[in-house]
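Peer 1: Here is a sequence with its predicted model. Questions after.
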Amino acid sequence: MSEQITRRTFIKRAAGTVLTAAGLGTGGYFYAREVEPRMLDITRHSIKNAALPSGFDGIKLVQFSDTHIGFQYSMEQLMQLITKINKLAPDLIVFTGDLLDDPRHFTEKTKIISMLSSLKAPMGKFAVYGNHDHGGYGSDLYKQIMEQSGFTLLLNNSANIKLLDGSSIWIAGIDDAMLGKPDLKASMANIPNDSYTILLSHAPDKAEEAAHFPIQMQLSGHSHGGQIQIPFYGPLVTPPFAEKYVEGFYTAGPQNSLTLYVNRGLGTTRLPFRFLSQPELAVFTFISEKTSS
């Protein structure tokens, strides 16, 4: 996909490049290439919403994203991550896209399926496509890996998470915005309007459209938190569909009805650096207002 570079964008990127070169130096270069990319920030958040059924109070969801295996993130790092996730004992696990950096050169399909299969989540594991999952004719490979690993791959559809008391929430997922064909209407077609719904979208900027649907929470990745951030300046470069929402929490919609969380992801792409944008594993604990009130 071609990206139109405006004069303002060009100046911003050029200035950022100069600041980066001046600020990193030898020590900063080593830190940004060898140290920070191997760090892990486990962020913990509480999600409180009136639409959450009381039975889901205390349910734990773990989100990981953007591993980009094969560029800088290794299979060994993935195994360490899986061990950490399992120690967190999540009820739900979601992956928000970009598993492999370049599917054309990935040769360890059987091994990665075995590794991802070891992730434990009694209420389910769910995933969506990222742009790199489609790139290099990788769509079918990604589908095979995720489904054979026990993940439900949501491609413009949804899944119902139901408790024994009959209460439920929904998880919807849309295709990637850059190289796929996202269809929010199709993904929401089977979901009752009064349900608590989580949308998985690799691209965070789709929140602008998602806010027009009865969706309470959107989980995204793609941005890498800018991957390189300059003090008092911000992200050096953000990709298309992650230009407005870069990291952390936001609200969207006319009445701020949708809460968006943008995960910084785990790997890197294009440049093998992270600076002031640590790799992230996000843990969300649901709090029902019906229980807490």
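Peer 2: That came in fine, so what should we check first?
Peer 1: From here on, just use CA atoms for contacts and neighbour counts.
Peer 2: Fine.
Peer 1: do you know how far residue 78 is from residue 55?
Peer 2: Note on residue 78: its distance to residue 55, by CA to CA, to the nearest Å, is 32 Å.
Peer 1: Residue 287 and residue 45 touch, don't they?
Peer 2: No - if you go by CA atoms under 8 Å, residue 287 and residue 45 don't touch, sitting 10.3 Å apart.
Peer 1: between those two, which one's more packed in?
Peer 2: For residue 287 versus residue 45, neighbours defined as other CA atoms under 10 Å are more numerous around residue 287 (22 against 12).
Peer 1: One more to weigh against that first structure:
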Amino acid sequence: MLLSIVILLGLGTVAADFLFYRRRMADASPRARRLFLIAALTTDLLPVVPMLLLLLPREHATLWMAVAMWVFFVYLLTVLPRLAYYLFRLFGLRRTAFAAAAVVAGGLVWGATYGRTTYDVREVTLRCPRLPRGFDGLRIVQFSDLHVGTLVRRDAELRRLTERINALHPDLVVFSGDLVNLHYTELDSTVMRLLSAIEAPLGVWSNIGNHDTGVYVRDTVACPVAENIERLIARQEAMGWRVPDNETVLLRRGGDTITLTGISFDPALREQRHDRTFDVDLSAAYAGAPSGAFNITLSHLPQLWEPITALGRGDLTLSGHVHAMQMALNLGCVRISPARLLYERWSGLYERDGRYLYINDGIGCVGYPMRLGAWPEITVITLVR
């Protein structure tokens, strides 16, 4: 997906450079034309650098991915303001062109600094008539997509995150997958200590996302996918987190019971992870669970909501994965994001026939270290009868 976007952006930029050169540089001095061509060529080739970095030795994979993300950000910072400048300059609006370029560049810098690290705490109240009386008022805190291997100031950011979550006084905490970026070793002793500070009476429950499986590690002989998942789950359990791996557990409160199901990402779906719909059988994850019980399902992929509800499960499904592609324009009640082009459901709350899906925009970053409009999200969901 990201590769397709990069290719389209690259081709569009080259075409815009050529058009601007033909229309606006024809009367410029030879030196100015030469400088323009050098600058355009250098910046247009920047996306090649991340691709080469990702081919370097496996033992540096997480480091090189972080470097690649920042190189790609520099590419965006050189290209997007330039495209904004071209748009107005081609119509002769020179001052407006400079202003537009400055606004775009400022927005990108803002997104890579303030926007990447400032949490958006969203409060949602859901009316659920099927909810048992003992769970009336249940307060769930959801967060997702940490990608700890590419956090910039990892320890400081995780410390702030855990303090913020605990200050919300949750009854139940849910993490919706993609704890690491590539490899279980990103969950080292320091990360484990910081995240183990998150507390809730009904526990902290975690889901396995596509990045958690290890499918992006090239040397699957040294660390097979199954081993990566097993070790990641073991480290989370050592933190005090619980990871229902394609299984259903019971939660008890006030003499009543509900069920909580975890649907782990299937590595076989690696190439389909951005498809709009899935035709999969998820019944095994609910084996032995009471059919009429109120159910909370954790599914990293929001596209699994339809197979979940088709089984009569998922009174509330909690997902992540999309990040709203880390870019969104918020216009009152309307949100616009590139994610709309790829996903039927991509951010926030959805309801159908009394069943709910909530897609958390996540905390960390993939592809580029920036969030603009799609801020790092902590969701507080209160269930009432």
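Peer 2: Yes, it's here. Bear in mind the structure is a predicted one, so any value in this text is a computation, not a measurement.
Peer 1: If we go by neighbour counts, what in stretch 283-293 of the first structure is buried?
Peer 2: 283, 284, 285, 286, 287, 288, 289 (16 or more other CA atoms under 10 Å).
Peer 1: Sorry, wrong one. I was asking about stretch 183-201 of the first structure.
Peer 2: For stretch 183-201 of the first structure, burial by neighbour count (16+ other CA under 10 Å) applies to 183, 184, 187, 188, 191, 195, 196, 197, 198, 199, 200, 201.
Peer 1: Tabulate the residues you listed (a markdown table), appending secondary structure and distance to residue 248 of the first structure.
Peer 2: As requested, these are exported to a markdown table (DSSP: H, G, I helix; E, B strand; the rest coil; distance: CA to CA, whole Å):
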| residue | secondary structure | distance to residue 248 of the first structure |
| --- | --- | --- |
| 183 | coil | 24 |
| 184 | helix | 22 |
| 187 | helix | 24 |
| 188 | coil | 24 |
| 191 | coil | 26 |
| 195 | coil | 24 |
| 196 | strand | 21 |
| 197 | strand | 19 |
| 198 | strand | 16 |
| 199 | strand | 16 |
| 200 | strand | 15 |
| 201 | coil | 15 |
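Peer 1: which among the residues you listed gets closest to residue 160 of the first structure?
Peer 2: residue 191 (8.4 Å; CA to CA).
Peer 1: what do we get in the second structure for that closest one?
Peer 2: Alignment note (TM-score structural alignment): residue 191 of the first structure maps to residue 289 of the second structure.
Peer 1: so how far is residue 306 of the second structure from residue 352 of the second structure?
Peer 2: Distance of residue 352 of the second structure to residue 306 of the second structure, given as CA to CA: 10 Å.
Peer 1: try residue 41 of the second structure
Peer 2: 46 Å.
Peer 1: And for residue 119 of the second structure?
Peer 2: Going from residue 119 of the second structure to residue 306 of the second structure by CA to CA gives 30 Å.
Peer 1: Correct me if wrong, but residue 32 of the second structure is in a helix.
Peer 2: Yes - per DSSP: H, G, I helix; E, B strand; the rest coil, residue 32 of the second structure lies within a helix segment.
Peer 1: what's the burial count for it?
Peer 2: 12.
Peer 1: Over to the one 3 residues further on?
Peer 2: Other residues within reach of residue 35 of the second structure by the criterion other CA under 10 Å amount to 12.
Peer 1: residue range for the helix or strand hosting it in the first structure?
Peer 2: Per DSSP states H and E, residue 35 of the second structure falls inside helix 30-44. Mapping helix 30-44 of the second structure onto the first structure (TM-score structural alignment) gives no aligned residues.
Peer 1: tell me what that helix is packed against?
Peer 2: For helix 30-44 of the second structure, the helices and strands in contact under the criterion 3 or more CA pairs under 8 Å, 6 or more residues apart in numbering; DSSP states H and E are helix 2-24, helix 61-89.
Peer 1: Report the angle between the first one and helix 61-89.
Peer 2: Helix 2-24 of the second structure runs at 30 degrees relative to helix 61-89, counting by axes from the mean of the first three to the mean of the last three CA atoms, to 10 degrees.
Peer 1: can you list the residues that contact stretch 137-151 of the first structure?
Peer 2: For stretch 137-151 of the first structure, the external contacting residues (CA atoms under 8 Å, 6 or more residues apart in numbering) are 99, 102-104, 109, 112-117, 124-127, 132-134, 152-153.
Peer 1: coming back round to it: please spell out which residues along the following helix or strand past the helix holding residue 35 of the second structure are buried.
Peer 2: Next along the chain after helix 30-44 of the second structure, taking DSSP H and E as the criterion, comes helix 48-53. The neighbour-count check on helix 48-53 of the second structure (16+ other CA under 10 Å) flags 50, 53 as buried.
Peer 1: other SSEs contacting helix 48-53 of the second structure?
Peer 2: helix 61-89.
Peer 1: Nothing else from me, thank you.
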